[in-house]
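Visitor: no FASTA, just this:
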């Protein structure tokens, strides 16, 4: 045997040994996945290994939601399809939940007894009014003259610092970190039922500025400044903190809920990132069935402030529409004690329908719907430019936060979500995104500059579903490139690599994002 052949055999053996060691390390890293046996952990570790070959798509990459991926015709309704692996009963519950998600609620008292209880203050009459066709909302050019039916999914959260000694002690005990604005509560309500004035209206002014890109290109970013006008109940506290929130897309939520909690913790445990990426979990209170409260992992909302889809839905019913549920039993929604007239308005609780305006079964049906909105099949996964864009996405280290793939819990609560290979492109963690994106307002353990990494699946179909949709938490970014260029803080290094790309490389990167 020649020396060249011997050297080749030795290198092959070393390569095999390295691969074996890497696989063993990966399996060991998944030792916390007690829902999987050792053999399955080995397979999962192999499947979840980061991509290294960008000459072709990975196995099952075109199916971002596993067996739940929908391959329906791509049109404006593509985000409103049920998970493909739902059984007949599941599709029935999805359809009924869809009706509840779309229905317009009305003020009490009303002849439509199962649909009254709206308000007294509210931002929208239905869930669908903000989540346009279950996709991303948009910011209008002007809020002047908007009617109730034209709710657009942008709202303002309100809070103030703790001032009294008792309030400060609660802050130090981490029970709270801010308080609702004493008169206007935790959210500005721009609509009200007959007999009440709305709390106020939103006005936005944009300041545009250029960002120079490599290759002679220039991008224009716009920075919003918010004003609250037409206050209906007197002045707010001068130290009020205002945070805008745009309604995000709804697809794939049940699969995000089925990501193993310890996979999220493993993402947070990484401490050797060369760019200084340090994601954190937002630990949030979780109300249990027996009325007790435990600490859980925040998964939903722009700052990961809600632990489950049910909590997220109940919070939206209470704050956006003024509707009570078992998690928010007050029928007056966000009316503060100072708003006595608001709290005294008729409500929609019906004795024969239970103690809440949204009964438990209705909340569960909305939960079934929101949990099973399908993720569309990927397009052009083997296109040369898409593959090159994927390579650039990895090289720019966007994957430090936008973690590509997971295998969901084998013991997931809903069988259609169990043991699925999914590609959401998120680590589900909070990250410091820099001063440019700071809203000046903490939420739980999330600071003013902290935002949860949003999933990217379906992002390429955003404008197919809602042509006026925009990006980031307040809709300031009109394009995907603008959204990237607003990244700062822990994402600054990745953003700067995108700026330094050639125009063709940036176009390929966007082409990859548009394929998701």
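Guide: On my side now, so go ahead. Just so it is clear, the structure is predicted and the values come from calculations on it, not from any experiment. Numbering: from 1, shown residues only.
Visitor: use CA for all of it now, contacts and neighbours both
Guide: Will do.
Visitor: Quick one: the helices in this structure, in order.
Guide: Per DSSP state H, the chain carries helices over the ranges 3-29, 38-47, 88-102, 165-172, 253-257, 261-268, 309-321, 340-343, 360-371, 384-395, 462-465, 480-485, 492-500, 503-515.
Visitor: Out of these, indicate the one that is most buried.
Guide: Across the helices of the chain, averaging neighbours per residue (mean count of other CA atoms under 10 Å) puts helix 253-257 on top, at a mean of 25.
Visitor: Give the other helices and strands that that one contacts.
Guide: helix 309-321, helix 360-371 (3 or more CA pairs under 8 Å, 6 or more residues apart in numbering; DSSP states H and E).
Visitor: returning to that earlier point: for residue 423, which of the helices of the chain is the nearest?
Guide: With CA to CA, the closest approach to residue 423 among the helices of the chain belongs to helix 253-257: 10.0 Å.
Visitor: Redo the helices of the chain as JSON lines? Include distance to residue 78.
Guide: Shown next, in JSON lines, are those (distance: least, CA to CA, whole Å):
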{"stretch": "helix 3-29", "distance to residue 78": "36"}
{"stretch": "helix 38-47", "distance to residue 78": "28"}
{"stretch": "helix 88-102", "distance to residue 78": "14"}
{"stretch": "helix 165-172", "distance to residue 78": "44"}
{"stretch": "helix 253-257", "distance to residue 78": "15"}
{"stretch": "helix 261-268", "distance to residue 78": "28"}
{"stretch": "helix 309-321", "distance to residue 78": "21"}
{"stretch": "helix 340-343", "distance to residue 78": "39"}
{"stretch": "helix 360-371", "distance to residue 78": "14"}
{"stretch": "helix 384-395", "distance to residue 78": "21"}
{"stretch": "helix 462-465", "distance to residue 78": "7"}
{"stretch": "helix 480-485", "distance to residue 78": "20"}
{"stretch": "helix 492-500", "distance to residue 78": "30"}
{"stretch": "helix 503-515", "distance to residue 78": "14"}
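Visitor: Next, count neighbours for residue 274.
Guide: Residues lying near residue 274 (other CA atoms under 10 Å) number 9.
Visitor: Any figure for the gap between it and residue 493?
Guide: Per CA to CA, to the nearest Å, residue 274 is found 10 Å from residue 493.
Visitor: re earlier: redo the helices and strands packed on helix 253-257 as CSV? Include distance to residue 253.
Guide: Output for the helices and strands packed on helix 253-257, formatted as CSV (distance: least, CA to CA, whole Å):
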stretch, distance to residue 253
helix 309-321, 7
helix 360-371, 5
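Visitor: who are the neighbours in contact with the closest residue to residue 126 other than its chain neighbours?
Guide: Distances taken as CA to CA, 6 or more residues apart in numbering put residue 104 closest to residue 126, at 4.9 Å, once the chain neighbours are dropped. Neighbouring residues of residue 104 by CA atoms under 8 Å, 6 or more residues apart in numbering: 115, 125-126.
Visitor: Any chance of TSV for the residues you listed, columns distance to residue 189 and neighbour count?
Guide: Below are the contacts of residue 104 laid out as TSV (distance: CA to CA, whole Å; neighbours: other CA atoms under 10 Å):
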residue	distance to residue 189	neighbour count
115	20	19
125	12	25
126	14	21
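Visitor: Against that first model, consider the following:
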């Protein structure tokens, strides 16, 4: 296994870690395991080594071995500038880099309405939120909350209604559906449309200030959002409609997350809080549309998606209105009662097949998404960062933001196999309290539950161009994001609020180093 070590490795002040072989950290074997999980890809000897290498540290006087390499051998060592989230996995081979570049071109591609003289680029909408994947995932990072008077592009408003019939309840129970779409406007409000079709409406965000005062007298003002809809073009929404915003997530490390063995994530679940620590993470189980099997959901704000390919297909359909072999409706989010939308031309071309984005478009976009590298840590041996790491652990943050895993030996892509990674997430559902509740169930997630957000790369959010945090971008700083934590994370929030100003500052410095 080779690791690229450019000059930047030393420019970042990490020369003491440059020469350490990854295999040494794993004793030549590895994989993630927790609480006695049994993995099919490991021998008993491997599992013992794994438990040792993924155990939480108690030594905060120095960095852990390979802590800099957040994404294992796939970690990008490029300079952490605005393109920090846009680099290929560092251990991809030349053929993989070529596929990555093709996927990148498709990820950035702007789709146009039909009919068009630009062959194989039409089929947009008819209703849509964005014209390209990159429009939502800015510089492959997170989305942006719209300014006053600006149309939302990378912040969506999801829609659903409670089940009303036995058939709808059965569809939710056997996981054929994760939610029931609003009868007229579907599963997502579409604020753009192709010529000749009316957009559905627009999202309205109102903020109110909520001051929070620390024990030392310091006051931070949170902004609490309220969401509504305006300018509806297809009649009123159902009175019992459930609204919930979604900010586009950063794209880095997705392939490594997909390569974490399912057993390791399940082993972290404690739905009845049997150990009495106040943390009761639950797994999200979903039906995989590719196989029809029930499997672990690990992607998305509610962990409602099983794979990168499925997530990509759903984004093509729901956000851009482009059909793929996994989501074949060429009219995207057009509901059956939106006649003018259903009557618009599609982008299907007979010679290319029955969908607007035929093979290998979806596979290339999924490959690209799977191989966006996690950037290297910065300042891992800085005194303040180490103190902040200690505060992070002592506050209980690591109980949900699980620092380490090792990926499967049998991962589909060799670049993701057998890597010690540091996502700082358990990928489980947690009750985050009333403050963050959207009261909109999705699959196994209740209206108060969210998947633990991975923290790798979070310190480069502003550098890349995001700048806000949480599922709807309400938090304008990492501190605000912490202060919105409640429910199972309430004790960690209280611990943070009980820290003196210097300790709080070091904890933020630790997060900024990720």
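Guide: Good, I have the coordinates. All of these numbers come straight from a predicted model, not from anything done at the bench.
Visitor: TM value for the aligned chains?
Guide: The TM-score (TM-score structural alignment, normalised by the length of structure 2) is 0.91; 482 aligned residues with a CA RMSD of 1.6 Å.
Visitor: if we can go back for a sec, out of the helices of structure 1, which comes closest to residue 145 of structure 1?
Guide: helix 309-321 (19.7 Å).
Visitor: The closest one: average distance to aligned residues in structure 2?
Guide: For helix 309-321 of structure 1, the mean deviation from structure 2 after alignment is 0.3 Å (mean CA distance after the TM-score superposition for structure 1).
Visitor: Can you name every helix or strand that that helix contacts?
Guide: For helix 309-321 of structure 1, the contact count by 3+ CA pairs under 8 Å, 6+ apart identifies strand 121-122, helix 253-257, helix 360-371 as packing neighbours.
Visitor: Tell me which of these approaches residue 83 of structure 1 most closely.
Guide: helix 360-371 (8.9 Å).
Visitor: Number of residues surrounding the residue lying closest to residue 377 of structure 2 once chain neighbours are set aside?
Guide: Nearest residue to residue 377 of structure 2, sequence neighbours excluded (CA to CA, 6+ apart): residue 68, at 4.6 Å. By the measure other CA under 10 Å, the count of residues near residue 68 of structure 2 is 26.
Visitor: Could you find the counterpart of residue 68 of structure 2 in structure 1?
Guide: Aligned counterpart of residue 68 of structure 2 in structure 1: residue 62 (TM-score structural alignment).
Visitor: ok, that match to residue 71 of structure 1 distance?
Guide: With CA to CA as the criterion, residue 62 of structure 1 and residue 71 of structure 1 are 10 Å apart.
Visitor: List the residues that contact residue 331 of structure 1.
Guide: By CA under 8 Å, 6+ apart, residue 331 of structure 1 lies in contact with 117, 322-324, 347-349, 356-357.
Visitor: switch the cut-off to 7 Å
Guide: Residue 331 of structure 1 is in contact with 322-324, 347, counting by CA atoms under 7 Å, 6 or more residues apart in numbering.
Visitor: Quick one: which of these is the most crowded by neighbours?
Guide: Result: residue 323 is most packed of those (other CA under 10 Å), 32 neighbours.
Visitor: Disregarding flanking residues, what is the spatial nearest neighbour of that one?
Guide: Using CA to CA, 6+ apart and skipping residues adjacent in sequence, the residue nearest residue 323 of structure 1 is residue 317, 5.1 Å away.
Visitor: Next: residue 154 of structure 2.
Guide: Once flanking residues are discounted, residue 154 of structure 2 sits nearest to residue 136: 4.2 Å by CA to CA, 6+ apart.
Visitor: wait, residue 420 of structure 1 sits on residue 410?
Guide: No: look at residue 420 of structure 1 against residue 410 with CA atoms under 7 Å: they stay out of range, at 8.2 Å.
Visitor: what about these two, which has more around it?
Guide: residue 420 (21 against 18).
Visitor: Against residue 440 of structure 1, how distant is the more buried one?
Guide: In terms of CA to CA, residue 420 of structure 1 sits 38 Å off from residue 440 of structure 1.
Visitor: any common contacting residues for residue 62 and residue 71 of structure 1?
Guide: residue 377.
Visitor: Alignment lookup: residue 41 of structure 1 to structure 2.
Guide: So, by TM-score structural alignment, residue 41 of structure 1 is matched to residue 47.
Visitor: Tell me which residues touch that match, please.
Guide: Per CA under 7 Å, 6+ apart, neighbours of residue 47 of structure 2: residue 33.
Visitor: Quick one: the strands in the stretch 401-514 of structure 2, in order.
Guide: For the stretch 401-514 of structure 2, strands defined by DSSP state E, counting those that start in this stretch occupy the ranges 405-406, 420-421, 429-431, 449-451.
Visitor: Just the residues contacting the second one, thanks.
Guide: Think strand 420-421 of structure 2. Contacts of strand 420-421 of structure 2 (CA under 7 Å, 6+ apart): 70-72, 404-407.
Visitor: Apply 10 Å and report the result again.
Guide: For strand 420-421 of structure 2, contacts defined as CA atoms under 10 Å, 6 or more residues apart in numbering pick out 22-23, 25-26, 30-32, 50, 53-54, 66-75, 253, 256-257, 260, 374, 403-408, 456.
Visitor: cool, the last one as well?
Guide: By CA under 10 Å, 6+ apart, the residues outside strand 449-451 of structure 2 that reach it are 281-284, 297-304, 400, 425-434, 436-442, 445, 471, 487-488.
Visitor: so that strand corresponds to what in structure 1?
Guide: Going by TM-score structural alignment: strand 449-451 of structure 2 matches residues 450-452.
Visitor: Next one: the spatially closest residue to residue 62 of structure 2 that is not a sequence neighbour from residue 68 of structure 2, what distance?
Guide: Using CA to CA, 6+ apart and skipping the chain neighbours, the partner closest in space to residue 62 of structure 2 is residue 381 (6.0 Å). Distance from residue 381 of structure 2 to residue 68 of structure 2, counting by CA to CA: 9 Å.
Visitor: And for residue 214 of structure 2?
Guide: Between residue 214 of structure 2 and residue 68 of structure 2 the distance is 33 Å, computed by CA to CA.
Visitor: do the same with residue 406 of structure 2
Guide: From residue 406 of structure 2 across to residue 68 of structure 2, the span is 15 Å (CA to CA).
Visitor: What is the burial count for the closest residue to residue 315 of structure 2 other than its chain neighbours?
Guide: With CA to CA, 6+ apart as the criterion, residue 315 of structure 2 has its nearest non-adjacent residue at 7.9 Å, and that residue is residue 133. If you count neighbours by other CA under 10 Å, residue 133 of structure 2 ends up with 24.
Visitor: what do we get in structure 1 for residue 133 of structure 2?
Guide: For residue 133 of structure 2, the aligned residue in structure 1 is residue 127 (criterion: TM-score structural alignment).
Visitor: wait, what's in contact with its match?
Guide: Each residue near residue 127 of structure 1 by CA under 10 Å, 6+ apart is listed here: 98, 100-105, 133-134, 153, 247, 313, 316-317, 320-321, 366.
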